[in-house]
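[1] What follows is a protein structure lacking sequence information:
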């Protein structure tokens, strides 16, 4: 096995056995919502973690929930805090997120993943169930939401959000990995057809509506965005998802630009970390480890015209303020284009 690990399988199947302990307002699993008690550990490279970064920022949870950021590359053991001085997270005091998993279970047998909630006092992971984590941030953490925080999981739309999100996960979020890690032509061909069949469904849906569900941004949009923003930089080439580029799908490209230009979305994106992660870590897909220079990013700053479809990003809420944890400008030059 390489130092980075191996990823290609005959037919890729994601391990979905996560730690399902929840942090809730009533503390029914033994972990009540409490400001300063937990740390959200993420990597900007990871699309699943990017969801949690976006939701935390949109809801204004920065004061209640600190965030540790792992570097973009990792070995087969775990993500590391190589961005921090001395390679150690300044709050948890550990060099690897693996340490927090082993604090929870010294014989932890599954994948070491981000995002994860870690209890600061014990140093142990509480949960890495990424889908439930963002929903709980939107519902259970309501007492710590900023004034004007949008309702990302409206009670009257939850059934539709989950209905729309289910195939987004199976066919798109996970579908790109099914293409990229396919070990046979047959499994790749099947994954490719499934991916683009659902992207066509989404292209049609978003041609007549600004957001996936309702008249403002919801959890469903967060779930789709983190795959779309990585599509041309990584998935089109590295994962062979190459029927179309995102920029060749008009509704999806306009929708992705609309979200990118909305505070809380594009300002969480680190294109340098994204490309470094996939092209360096997946050595069985990209043996040389060469990271491509492209694609050009200027298009993300161009007008999208989606306002004509109605709706507004935050509904009755307001945009978040400037980001607390800033992406280095050279890692996302689009932000300077939008500001200028």
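    Yep, it's here. Please read these numbers as outputs of a predicted model, since none were measured by experiment. Residues are numbered from 1 along each chain as shown.
[2] Going by C-alpha atoms from here, please, whenever you check contacts or count neighbours.
    Fine.
[3] before we move on, what SS does the residue nearest to residue 247 when sequence neighbours are not counted have?
    Computed as Cα to Cα, 6 or more residues apart in numbering, the closest residue to residue 247 that is not its neighbour in sequence is residue 253, at 5.3 Å. Here residue 253 is helix, with the state taken from DSSP: H, G, I helix; E, B strand; the rest coil.
[4] Was I right to think residue 253 contacts residue 246?
    Yes. Counting by Cα atoms under 8 Å, residue 253 does reach residue 246; the two are 5.7 Å apart.
[5] longest helix of the chain?
    Counting residues, the longest helix found in the chain (DSSP state H) is helix 185-205.
[6] What are the buried residues along that helix?
    187-188, 191-196, 198-199, 202-203, 205 (16 or more other Cα atoms under 10 Å).
[7] Next, count neighbours for residue 119.
    Counted with other Cα atoms under 10 Å, the neighbours of residue 119 add up to 20.
[8] quick one: contacts for it?
    Going by Cα atoms under 8 Å, 6 or more residues apart in numbering, residue 119 touches 37, 38, 39, 125, 126.
[9] rewinding a little: from the buried residues of helix 185-205, which two are the most distant?
    Using Cα to Cα, these span at most 27.4 Å, a distance reached by 187 and 205.
[10] In terms of secondary structure, what does the longest helix of the chain contact?
    With contacts defined as 3 or more Cα pairs under 8 Å, 6 or more residues apart in numbering; DSSP states H and E, helix 185-205 has these neighbours: helix 175-180, helix 250-260.
[11] one more structure, for comparison:
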């Protein structure tokens, strides 16, 4: 699992650092059809990569394998596929791709993962760089009308915004959910809601985080917001308010959800199954809640 449980939550950010680049400097050159993105819709970090792949029009260039939402301590598995095997890689567990390259791989098996199809080996699971490189390294293969997810004019500020979103919101909900003491939880709760209030204020005067167009920053925030009421509000005790009670963030989240690439890659059943069934230390009964009603995501957002 990508976290360490003590009194305070700390995310393990030690990933395989290889990158797929135009010049192939790490031994993995950009090559259409060669690589498979393995990414579960249950996982927010993996869903980022699925969304960016679609926004940029890379579906015919990088194939997609999708594990199911429930995994054990050993690996993500392909129970959604016929026979329980990924149809391209021919494996039952994502771990098989990891050990094909690193026979004694010592860390958790995480998604997203880029796998080299000819060898069946993991290339990288370094999730921030995967979407970065989809934009910069695979640009020759983007569709003609692909959005500029890293606009040069705001890139420096965007990096700061994304870092704040990562530490305080993407990780902030986990910091609340896996706090080991009351004091650690209350500190995490205050940090999260300080950031949520900052976002609510920022989005009062602009359609998206960086202005009038969707950027990578929006993708990174969206996957947390999409899980907020369904999981984080109750399961992780992030319960000062629901997302639906924050007018600017809620309108913004629906605006993105109703944009191709976002809502169609958001599976609330898989999301709830993953958090409520896998994280048995937080939810020992394994009971998965029936709500909330996903149809509220299709109501008018008023941000056009």
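    Noted; the coordinates are in hand. Worth saying up front: this structure is predicted, and the values here are computed from it rather than measured.
[12] The helices and strands packed on helix 185-205 of structure 1 into JSON lines, with extra columns for distance to residue 7 of structure 1 and mean neighbour count?
    Output for those, formatted as JSON lines (distance: least, Cα to Cα, whole Å; neighbours: other Cα atoms under 10 Å):
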{"stretch": "helix 175-180", "distance to residue 7 of structure 1": "9", "mean neighbour count": "26"}
{"stretch": "helix 250-260", "distance to residue 7 of structure 1": "28", "mean neighbour count": "22"}
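[13] how about these in TSV, adding distance to residue 223 of structure 1?
    Output for these, formatted as TSV (distance: least, Cα to Cα, whole Å):
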stretch	distance to residue 223 of structure 1
helix 175-180	13
helix 250-260	12
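[14] Among those, which comes closest to residue 106 of structure 1?
    Nearest of these to residue 106 of structure 1, taken as Cα to Cα: helix 175-180 at 29.2 Å.
[15] what range in structure 2 matches that closest one?
    Per TM-score structural alignment, the counterpart of helix 175-180 of structure 1 in structure 2 is residues 172-177.
[16] Give me the mean deviation of the matching stretch from structure 1.
    In the superposition against structure 1, stretch 172-177 of structure 2 averages 0.6 Å from its aligned positions (mean Cα distance after the TM-score superposition for structure 1).
[17] can you list the residues that contact that stretch?
    Outside stretch 172-177 of structure 2, the residues touching it (Cα under 8 Å, 6+ apart) are 8-10, 166, 184-186, 188-189, 191-192, 232, 235-238, 282.
[18] how does it look with 6 Å?
    9, 185, 188, 189, 192, 236 (Cα atoms under 6 Å, 6 or more residues apart in numbering).
[19] shouldn't residue 121 of structure 2 be in contact with residue 102?
    No. Under the criterion of Cα atoms under 6 Å, residue 121 of structure 2 is not in contact with residue 102, lying 8.6 Å apart.
[20] tell me the SS of the aligned residue in structure 2 for residue 90 of structure 1?
    Aligned counterpart of residue 90 of structure 1 in structure 2: residue 87 (TM-score structural alignment). Following three-state DSSP, we place residue 87 of structure 2 in the coil state.
[21] count of residues packed around residue 87 of structure 2?
    13.
[22] Apart from its neighbours in sequence, what residue is nearest it?
    Excluding the flanking residues, the one nearest residue 87 of structure 2 by Cα to Cα, 6+ apart is residue 81, at 7.2 Å.
[23] Check residue 89 of structure 1 too.
    Leaving aside its chain neighbours, residue 89 of structure 1 sits nearest to residue 81 (5.8 Å; criterion: Cα to Cα, 6+ apart).
[24] neighbours of whatever residue of structure 2 lines up with the one you found, just the number please.
    When structure 2 is aligned by TM-score structural alignment, residue 81 of structure 1 is paired with residue 78. Number of residues near residue 78 of structure 2 (other Cα under 10 Å) recorded here: 26.
[25] With residue 298 of structure 1 instead?
    12.
[26] The residue nearest the centre of structure 2 in helix, strand or coil?
    Computing the C-alpha centroid of structure 2 and ranking residues by Cα atoms, centre = their mean puts residue 45 first, at 2.2 Å. Following three-state DSSP, we place residue 45 of structure 2 in the helix state.
[27] Identify the residues contacting the counterpart of it in structure 1.
    Using TM-score structural alignment, the equivalent of residue 45 of structure 2 in structure 1 is residue 48. By Cα under 6 Å, 6+ apart, the contact list for residue 48 of structure 1 is empty.
[28] ok, residue 48 of structure 1 to residue 294 of structure 1 distance?
    For residue 48 of structure 1, the distance to residue 294 of structure 1 equals 23 Å [Cα to Cα, to the nearest Å].
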